[in-house]
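Peer 1: Here's a sequence, model it:
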Amino acid sequence: MTTPSEPGDGLPDPGVSAIMNERRQLINLAYRLLGSLADAEDVVQETYIRWYAMSRQQQDAIASPGAWLTKVASRICLNMLSSARARRETYVGEWIPEPLPEPTEWINGRSDGITVDPADRVTLDESVNMAFLVVLESMTPAERVAFILHDVFRYSFAEVADILGRTPAACRQLASSARRRIHAAHAPAPPTAQQARIIRDFKQAWEDKDIDALIDLLDPDATVVADSGGLASAMLRPIEGAEPIARSLVNLAGRLRDMTILERTVNGQPGLVAQRDGVTVTVYAFEVTGDRIRHIWGVRNPGKLRPWAAGPDDRQTPKQRTVPAR
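Peer 2: Okay, the predicted model is just below:
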């Protein structure tokens, strides 16, 4: 994206560097608020357009450009969240947040061949694991914005109130309500090394078409949700229960002999990807509780797999690239 200087002065804007340094923060904020990297990029683009639509005098009058950019981006996200429910009523099948790879693997993340700017990479932590993002989807737009700004990005409730147009006390209540949702639905995850072992055992059992082994690895009340957006073949409704899931996975393995399943980091957690001819066609994220898999999310919508576009490294064998034991 270009960053224009003041028209006619012939000199670069001395504030460009400081303003553009906010880009990573804005991408991180917008992705957590929206669950979509594509939408987050659009929000940040629109935020900068609004900044550069102002005159130099108007820009100079803003005491904290970073705070201004955050406020504008948050309000754009709030508007998008408010309209998202209506848009998703026409979405084909289930909607799952857009999965992200490990930042070190995020090299040629655009399907159009444009190299992703490092500032567009989302910092991976527990606030972007898939289970967390799915719970966020159950919140009201105001709850989600208040919670993410305060609990994740550490903005004061006075600052949150200025963004949401509510009182600090009201924003405190919104964040508290969101926190209760998180605690009720989001069980503590075991250590990453244990998760990686369980996912690796799951992968082996799936490839072996071992129904009993799969059942043993799944929580009795486990669920599988797929997201294709109607652009790829996938089940339109969740599958519930360890045995139905295991049988469905074995049937799927029998139909997809040309697929290669690889261990990868998905939203900061051990996961799997399915590739055909070196191209990622499905990303699987997991929620592991105790020693069982509780939830599986399979994203097949091509529009949500842009950051997973295969590069030279992605064509390596599973032994060369596995989920690290941490």
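Peer 1: Please make it C-alpha for all contacts and neighbour counts, starting now.
Peer 2: Fine.
Peer 1: Are we agreed that residue 261 is in a strand?
Peer 2: Yes. Residue 261 sits within a strand when classified using DSSP: H, G, I helix; E, B strand; the rest coil.
Peer 1: Surely it and residue 276 touch.
Peer 2: No. At 9.1 Å, residue 261 does not count as touching residue 276 under the criterion of Cα atoms under 8 Å.
Peer 1: which one of the two has more residues nearby?
Peer 2: The neighbour comparison of residue 261 against residue 276 (other Cα atoms under 10 Å) goes to residue 261, with 21 against 14.
Peer 1: Sequence B follows; please return its structure for comparison with A:
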Amino acid sequence: MLDHIRTLVETESPSADEAALHRSADVVAALGTQVLGTPPQRDGIHLTWRFGGPTRVLVLCHHDTVWPIGSLRTHPFEVVDGILRGPGCFDMKTGLVMALHAIAELPDRTGVTLLVTGDEEIGSPGSRALIEAAATGAKAAFVLEASGPGGALKTERKGSAGYSLRVHGKAAHSGLEPERGHNAGVELAHQVLAIATLGDAALGTTVTPTVLSAGTTRNTVPALAEVAIDVRAATPGELSRVELALRALQPVDPAIRLELSTQSHRPPMTSESSAALFARASKLAAGLGLAPLTKTAVGGGSDGNLTAGMGVPTLDGLGAVGGGAHADDEHVVVAEIPGRTALLAALIADAIAEGE
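Peer 2: Below you'll find the predicted structure:
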């Protein structure tokens, strides 16, 4: 398994690099074919293994990462003192290898579908339809995202939405006749301040302006400016409230036009969607001699939000134990990999039996 994790970690796969994602999908397809004994169905950068009949258990993974090409030069794959490191090892290439090996160990795979997507880190815009189609009729969805602190399973996730606000102004020479322009950058500053007030700390709702851009040259009044907006909320009602507020924004300069577009949207994953599966996992873990399981609620989204939003019982955070997702200290605790893989295999087998 460590060799397979190394293969995936050393195949860099940033979400925004289409060529790298296709190379990564080639590697995942070859590795999965080796471990599972059958090739996947391929849909561009997304891979699906289906094992007989309608899907009863859906296993979700992704092979894209947030790390840019070249990250291996500063963050090489290594295993030192039982700690595995490398870009994407925790989120979530170790979890992907665990899924392959857990499914390979099943005496009966009938009704199991493994879906490995290539765009989860950017909100699954191209794979959402595949996920929802695969989840239709499933009795359980198991998500191999990395665990929470101390190996906690993720039983609640906030819903998330991503937006882009574009500000359309008018260009002019900033030295000769700036008064003829309508400064999209100045307007953007007003809008960012307004957007930052839309969160609700008491309800756990966050609204965060993130990536900003404006202008083309130093001596030109900016005709276009843009801000990306990240929204997280625990309830569908809060997501709707924020979207309505964003769509109600008005320009300070009446000559300027605002354009809001939706980039991604994931519903909340509530505790109700995971409660029965967590209880089942706890019982199975005890039977395997593993430490008692813990659970956590997190603000980050995953494809588990999509399956839970469809009403499919969903358990998340079943992947690697470690920490530092998206950060310089990303790492995996090697000693935890076998037990977590055995737990996943037991969960899948138990869910298959439950559906018979």
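Peer 1: quick one: TM-score?
Peer 2: Remark: TM-score between the superposed chains equals 0.26 [TM-score structural alignment, normalised by the length of structure 1]; 141 aligned residues with a Cα RMSD of 6.5 Å.
Peer 1: How about the secondary structure of residue 206 of structure 2?
Peer 2: Secondary structure, three-state DSSP: residue 206 of structure 2 is strand.
Peer 1: Buried ones in the helix or strand containing residue 5 of structure 2, by neighbour count?
Peer 2: Secondary structure from DSSP states H and E places residue 5 of structure 2 in helix 2-9. Neighbour-count burial for helix 2-9 of structure 2, with 16 or more other Cα atoms under 10 Å as criterion, is recorded at 4, 5, 6, 7, 8, 9.
Peer 1: Following element in sequence after that helix, please.
Peer 2: Next along the chain after helix 2-9 of structure 2, taking DSSP H and E as the criterion, comes helix 18-36.
Peer 1: what angle sits between that next one and helix 2-9?
Peer 2: 160 degrees (axes from the mean of the first three to the mean of the last three Cα atoms, to 10 degrees).
Peer 1: quick one: the helices in structure 2?
Peer 2: Using DSSP state H, the helices of structure 2 run over residues 2-9, 18-36, 71-74, 94-104, 128-135, 184-195, 236-247, 271-287, 304-309, 337-354.
Peer 1: In JSON lines, list these along with distance to residue 295 of structure 2.
Peer 2: Formatted as JSON lines, the helices of structure 2 follow (distance: least, Cα to Cα, whole Å):
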{"stretch": "helix 2-9", "distance to residue 295 of structure 2": "25"}
{"stretch": "helix 18-36", "distance to residue 295 of structure 2": "29"}
{"stretch": "helix 71-74", "distance to residue 295 of structure 2": "32"}
{"stretch": "helix 94-104", "distance to residue 295 of structure 2": "17"}
{"stretch": "helix 128-135", "distance to residue 295 of structure 2": "23"}
{"stretch": "helix 184-195", "distance to residue 295 of structure 2": "32"}
{"stretch": "helix 236-247", "distance to residue 295 of structure 2": "22"}
{"stretch": "helix 271-287", "distance to residue 295 of structure 2": "8"}
{"stretch": "helix 304-309", "distance to residue 295 of structure 2": "15"}
{"stretch": "helix 337-354", "distance to residue 295 of structure 2": "14"}
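Peer 1: Tell me which of these sits most buried.
Peer 2: Highest mean neighbour count of the helices of structure 2: helix 304-309, a mean of 27 (counted as mean count of other Cα atoms under 10 Å).
Peer 1: circling back to that earlier point, for the helix holding residue 5 of structure 2, packing partners?
Peer 2: Applying 3 or more Cα pairs under 8 Å, 6 or more residues apart in numbering; DSSP states H and E, we find helix 2-9 of structure 2 packed against helix 18-36, helix 94-104.
Peer 1: Can you give me the buried ones in stretch 198-208 of structure 1?
Peer 2: 198, 199, 200, 202, 203, 205, 206, 207.
Peer 1: Tell me the first helix or strand C-terminal of whichever strand or helix holds residue 68 of structure 1.
Peer 2: Using DSSP H and E, residue 68 of structure 1 falls within helix 65-88. Downstream of helix 65-88 of structure 1, the next assigned helix or strand under DSSP H and E is helix 130-136.
Peer 1: next helix or strand past that next one?
Peer 2: Taking DSSP H and E, what comes next after helix 130-136 of structure 1 is helix 141-147.
Peer 1: elements contacting the helix or strand that that next one is followed by?
Peer 2: For helix 141-147 of structure 1, the succeeding helix or strand toward the C-terminus, using DSSP H and E, is helix 157-164. Other helices and strands packing on helix 157-164 of structure 1, by 3+ Cα pairs under 8 Å, 6+ apart, are helix 65-88, helix 141-147, helix 168-185.
Peer 1: most packed of those?
Peer 2: helix 141-147 comes out most buried of these by mean count of other Cα under 10 Å, with a mean of 25.
Peer 1: Packing partners of it?
Peer 2: Other helices and strands packing on helix 141-147 of structure 1, by 3+ Cα pairs under 8 Å, 6+ apart, are helix 65-88, helix 157-164, helix 168-185.
Peer 1: And the contacts of the first one?
Peer 2: Right, helix 65-88 of structure 1. Applying Cα atoms under 8 Å, 6 or more residues apart in numbering, the contact partners of helix 65-88 of structure 1 are 19, 22, 26, 29-30, 33-34, 43-44, 47-48, 51, 59, 62, 95, 141-142, 145, 163-164.
Peer 1: what's the spatially closest residue to residue 208 of structure 2 that is not a sequence neighbour in contact with, if anything?
Peer 2: Nearest non-adjacent residue to residue 208 of structure 2, counting by Cα to Cα, 6 or more residues apart in numbering: residue 230, 5.1 Å away. By Cα under 8 Å, 6+ apart, residue 230 of structure 2 lies in contact with 160, 161, 162, 163, 206, 207, 208, 209, 210.
Peer 1: closest to residue 342 of structure 2 among these?
Peer 2: Closest approach between those and residue 342 of structure 2, by Cα to Cα: residue 160, at 31.3 Å.
Peer 1: Measure how buried the nearest residue to that closest one once chain neighbours are set aside is and give me the count.
Peer 2: Spatial nearest neighbour of residue 160 of structure 2, excluding adjacent residues (Cα to Cα, 6+ apart): residue 232 at 4.5 Å. Residues contacting residue 232 of structure 2 under the criterion other Cα under 10 Å number 27.
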